[in-house]
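Enquirer: requesting a structural model of the entry that follows:
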Amino acid sequence: MSADYDQEPFVPIRGHDEEAWAGYAAIGGELARAVERLGRPKTVIVVESYPGVRRAEIVAGFRQALSAFSLDVREAEDAALPPSGVQRRIERYLTDDRVFGYLSSFRIDEFYEADKLEDLRASIEASSAQIVLVTGFGASLAVRGDLRLYADLTRWEIQQRLRSGEIGGWRETQREDDPLKRYKRGFFFEWRMADRFKREHLRAADYYLDTNVRDAPVMVTGRALFAGLAQAAGRPFRLVPYFDPGVWGGQWLQRHIGLPGRDHPYAWGFDGVPEENSLYFRYGAVRLELPAINLVLFRSIELLGEPVYARFGAEFPIRFDFLDTIGGQNLSLQVHPDTAYIREQFGMAYTQDESYYILEAEPGAEVYLGLRENISADGMIADLRAAQAGEISFPAEDYVQTFPASAHDHFLIPAGTVHCSASGCMVLEISATPYIFTFKLWDWDRVGLDGRPRPVHLEHGEQVIRWDRTTAWTEAECVNRVEEIERGPGWTEERTGLHKLQFIETRRHWFSETVSHEQNGSVHMLNLVSGEEATVESVDGSFEPFVVRYAETFIVPAAVGGYTIRPSGPSAGRTIGTIKAYVRV
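Expert: Next up, the predicted model:
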């Protein structure tokens, strides 16, 4: 990774430059023209909103931008259940745990009251204003409207607002002061419900409103939005990366990307998680930011491939992210649940199998992986409990096997395998995507950045540890299982994993000449793990050449078909490497 790493990649959208507006003044001008085109004495504008949108800002911005019209505002959420009623319905899904709940399947209409919706409709009908603005999460339940807007924001921006305390949970009884519990409420209750509602209603929107930046909205027509999604699903693209500090964070990400200094070093880098990352679409001079999950929701088959969609639905099952411990500390000692446990305990359909691909490593770097031979399970659990109680520091090396880690090593981590990266590693983590289902067993006597002890879930972890994953098994099954698949002039393809118990396949290519990639019915996610630059090209001219640089993750939708990658720029004529992940179908 170098200063050339692109922190603001975008997808250029062709043919819709005149259907994008930035700022409330320009947006108000377009809405005023739309109202005039309708030619009605009263226009009802519905602004359906994702939870976390700054609705008060939108109302204030529209009041000023549409000041030539008399305007009434109706808050749709006045017709929702009171917070106490919402809480009664969802509390069994949220539990008392700081991190984990049970994935709910609610729909937004379950939280609105029919008589209050009728009263709201009557109030809208009775208004004598030229424009009635109806806002809120669930506003579309109240009235169809004459003009329909969808106000959206990205998951990362929601997290920033939750962390700062600017927003709380939707219809919560009182503001939760624990950021982990705020995130939990969104994950297990709000966001899946909001995505279901989005999938039903966004196609009907006349306009799409990007509300990520305070007082700087961007709007495109619904037609331009869906044209952009169609174009993105037919070409390689990158997600907008973001980086987050952590107690164990290192120095590599900040040094090699040129990130601004922080009080706490960067631990994570996310540039391959469509459910969390965003996309930039550029319409001429206007840049729109939207959640990448929108592409997954509305272009599922083209993006994922029909076999992957049939298996997972509208979910992106592969995740690439960075873990930086170079100059930092060990990650927490941890384990992931198997599929049966995660389904029964949390309502998830699949689990977080993963692997560590080592981009770079300091001398002496290690990975903790699997258990030592002939240890006592009862003894290990007893020591973990004593450590959790603050009675001892857990003697990890007595129980957990360590392996030396060097650049381009690949460690496979099937669910149930105890593991963590030690200090000195720059890890490209390749995993399935259930996000948060990591059971910490031991956290090296640390507290979080908020000064609170980081959650340890020994009560879950001890239920899923595979005690047969000892040194001999781990060494044979999980450490650098490299198998040459094929070679040609100037290139070699290797299979590096993942384990046969996991649904993700990874292939590494070393190449100094152009190498061909064939689609297999699955979306491909890749990273340039060696070399400064490569160019991805279409075999049929369906997309323009796409340049990637060291450590950049990129996605090739299943609809693309075949493509080639060649060294380019400063890497032309040199041997470089990519790692590719896809779903075994």
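
Enquirer: from here on, contacts and neighbour counts on C-alpha atoms
Expert: Fine.

Enquirer: which ones are touching L369?
Expert: Neighbour list for L369: V400, Q401, T402, F403, I413, T417, V418, H419, C420, T474 [criterion: Cα atoms under 8 Å, 6 or more residues apart in numbering].

Enquirer: so it sits in a helix?
Expert: No: the assignment for L369 (DSSP: H, G, I helix; E, B strand; the rest coil) gives strand, which keeps it out of a helix.

Enquirer: now it: how far from P241?
Expert: 28 Å (Cα to Cα, to the nearest Å).

Enquirer: again with Y357
Expert: 19 Å.

Enquirer: if you count what's nearby, which of these two comes out ahead?
Expert: Y357 (25 against 21; other Cα atoms under 10 Å).

Enquirer: in what helix or strand does that one lie?
Expert: Secondary structure from DSSP states H and E places Y357 in strand 354-361.

Enquirer: what does that strand rub up against?
Expert: Residues contacting strand 354-361 (Cα under 8 Å, 6+ apart): 326, 405-415, 424-432, 498, 529.

Enquirer: swap in 6 Å and give it another go.
Expert: Strand 354-361 has contacts (Cα atoms under 6 Å, 6 or more residues apart in numbering) with 406-413, 424-431.

Enquirer: how far off centre is that strand?
Expert: Chain-centre distance of strand 354-361: 20 Å, with Cα atoms, centre = their mean, to the nearest Å.

Enquirer: quick one: the helices in the stretch 51-200 of the chain?
Expert: Taking DSSP state H, counting those that start in this stretch, the helices of the stretch 51-200 of the chain run over residues 55-65, 83-94, 114-126, 139-142, 155-164, 179-185, 191-201.

Enquirer: also this sequence, please, to line up against the first:
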Amino acid sequence: MKDILLLEPVFKEKVWGGKKLKELFGFPIPSDQTGECWGISGHVNGTNKVVNGPFEGKTVRQLWEENRELFAEEEGEEFPLLVKIIDAQDDLSVQVHPDDKYAKEHEGYEFGKTECWYILDSEPGAELVVGHNAESRDELKEMVDEEKWEELFRRVPVQQGDFVYVPSGTVHAIGKGILLLEVQQSSDITYRFYDYNRPGQDGKLRELHIEESIACSMVPHEDPALDRPSWEEDGLKVERLIKEEYFTVHKWSLKKQGDTLKRLNSSYQLVSVIEGSAKVQTEEAVHLVKQGDHFIIPSTVDSYEISGDVTIIVSESTK
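Expert: Reported below is the predicted structural model:
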């Protein structure tokens, strides 16, 4: 297999979702309350099908189980990363995710959930919740018990092009009017602190997980130090957004139509096209990709070329 794996997206309807995934990317969303596009996933709750080549019709989950050579023989029971596009028409719940240790002990799952966000678009005044103001776990519990939500949560304004790192244990929420690309550990474990007394799609109040949220939260909150080095390589602008325990994420920008990126490949890469379009050429085929497309460059591809006027997010597992 010397070609890329083009993927069919998986959509998730959410009470806070909207229709930007259709308006901006042309996705065939199931309703006007579609909150998430799972672009690259091997998770049991939603795994993508391959739409080209000899593995057409197989899922990423199946390939991870049956064709590990595509992923540099990386170890682990679960495909390690999940890449999403999130459309927040309304505020998401304020939540926290466990680390690996807590997830294994309490949920029986391999991964906790560390994630990061690249802001694709935001309405004026849009904000995230990132962190809290409690100095101790006792103070955190007291402020939650007394429902001092406005005093407790730290709000951060964002705009297009911002990048936010959200390690496990970070109290957080995506605010309304934000469209973002999320790269995360392949986990669907979420503990809700607060949900605005909002009914879910079934008309009932959504479950909160106060005890688990307090147990998992980083106390006191600390903002991670971020370094975003950038450089140019033969017409390609490269920006490293994050390099940490679970993943490395880069933004690659080809400046103009006709620019070509040539790459040797040693591992596998998860690619999300966030702007423009491009031609991807491997040893076996040529593909045209556009904004919203997601694909995997497997480790069996020795080299490839990308040409066009395009911006992509490239994610790699660092487990």
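
Enquirer: now render the helices of the stretch 51-200 of the first structure as JSON lines, adding mean neighbour count and distance to F437 of the first structure.
Expert: Listed next are these as JSON lines, based on neighbours: other Cα atoms under 10 Å; distance: least, Cα to Cα, whole Å:
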{"stretch": "helix 55-65", "mean neighbour count": "17", "distance to F437 of the first structure": "32"}
{"stretch": "helix 83-94", "mean neighbour count": "15", "distance to F437 of the first structure": "15"}
{"stretch": "helix 114-126", "mean neighbour count": "15", "distance to F437 of the first structure": "37"}
{"stretch": "helix 139-142", "mean neighbour count": "21", "distance to F437 of the first structure": "33"}
{"stretch": "helix 155-164", "mean neighbour count": "18", "distance to F437 of the first structure": "18"}
{"stretch": "helix 179-185", "mean neighbour count": "21", "distance to F437 of the first structure": "11"}
{"stretch": "helix 191-201", "mean neighbour count": "16", "distance to F437 of the first structure": "16"}
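
Enquirer: verify the contact between L270 of the second structure and I296 for me.
Expert: Yes: with contact defined as Cα atoms under 6 Å, L270 of the second structure reaches I296; the gap is 4.7 Å.

Enquirer: thinking again about what came up before, of all the helices of the stretch 51-200 of the first structure, which one is nearest F322 of the first structure?
Expert: Smallest distance to F322 of the first structure across the helices of the stretch 51-200 of the first structure (Cα to Cα): 16.0 Å, for helix 155-164.

Enquirer: now do that closest one against helix 191-201, angle only.
Expert: Inter-element angle recorded for helix 155-164 of the first structure and helix 191-201: 140 degrees (by axes from the mean of the first three to the mean of the last three Cα atoms, to 10 degrees).

Enquirer: looking at the second structure, where would I find the counterpart of helix 155-164 of the first structure?
Expert: The counterpart of helix 155-164 of the first structure in the second structure, using TM-score structural alignment, is absent.

Enquirer: that helix: how far from the chain's middle?
Expert: On Cα atoms, centre = their mean, the centre of helix 155-164 of the first structure falls 13 Å from that of its chain.

Enquirer: does the closest residue in space to T260 of the second structure that isn't next to it in sequence count as helix, strand or coil?
Expert: Among residues not flanking T260 of the second structure along the chain, S307 sits closest, at 4.1 Å (Cα to Cα, 6 or more residues apart in numbering). Three-state call for S307 of the second structure (three-state DSSP): strand.

Enquirer: again, but for E245 of the second structure
Expert: coil.

Enquirer: could you do L179 of the second structure as well?
Expert: strand.

Enquirer: and the longest helix seen in the first structure, what does it pack against?
Expert: Ranked by residue count and defined by DSSP state H, the top helix of the first structure is helix 24-38. Contacts defined by 3 or more Cα pairs under 6 Å, 6 or more residues apart in numbering; DSSP states H and E place helix 24-38 of the first structure against helix 55-65.

Enquirer: the helix it packs on aligns to what range in the second structure?
Expert: Against the second structure, helix 55-65 of the first structure falls on no residues (TM-score structural alignment).

Enquirer: can you list contacts of that helix?
Expert: Against helix 55-65 of the first structure from outside (Cα under 6 Å, 6+ apart): Y24, A25, G28.

Enquirer: pick the one among these closest to P265 of the first structure.
Expert: For the contacts of helix 55-65 of the first structure, the nearest to P265 of the first structure is Y24 (36.7 Å; Cα to Cα).
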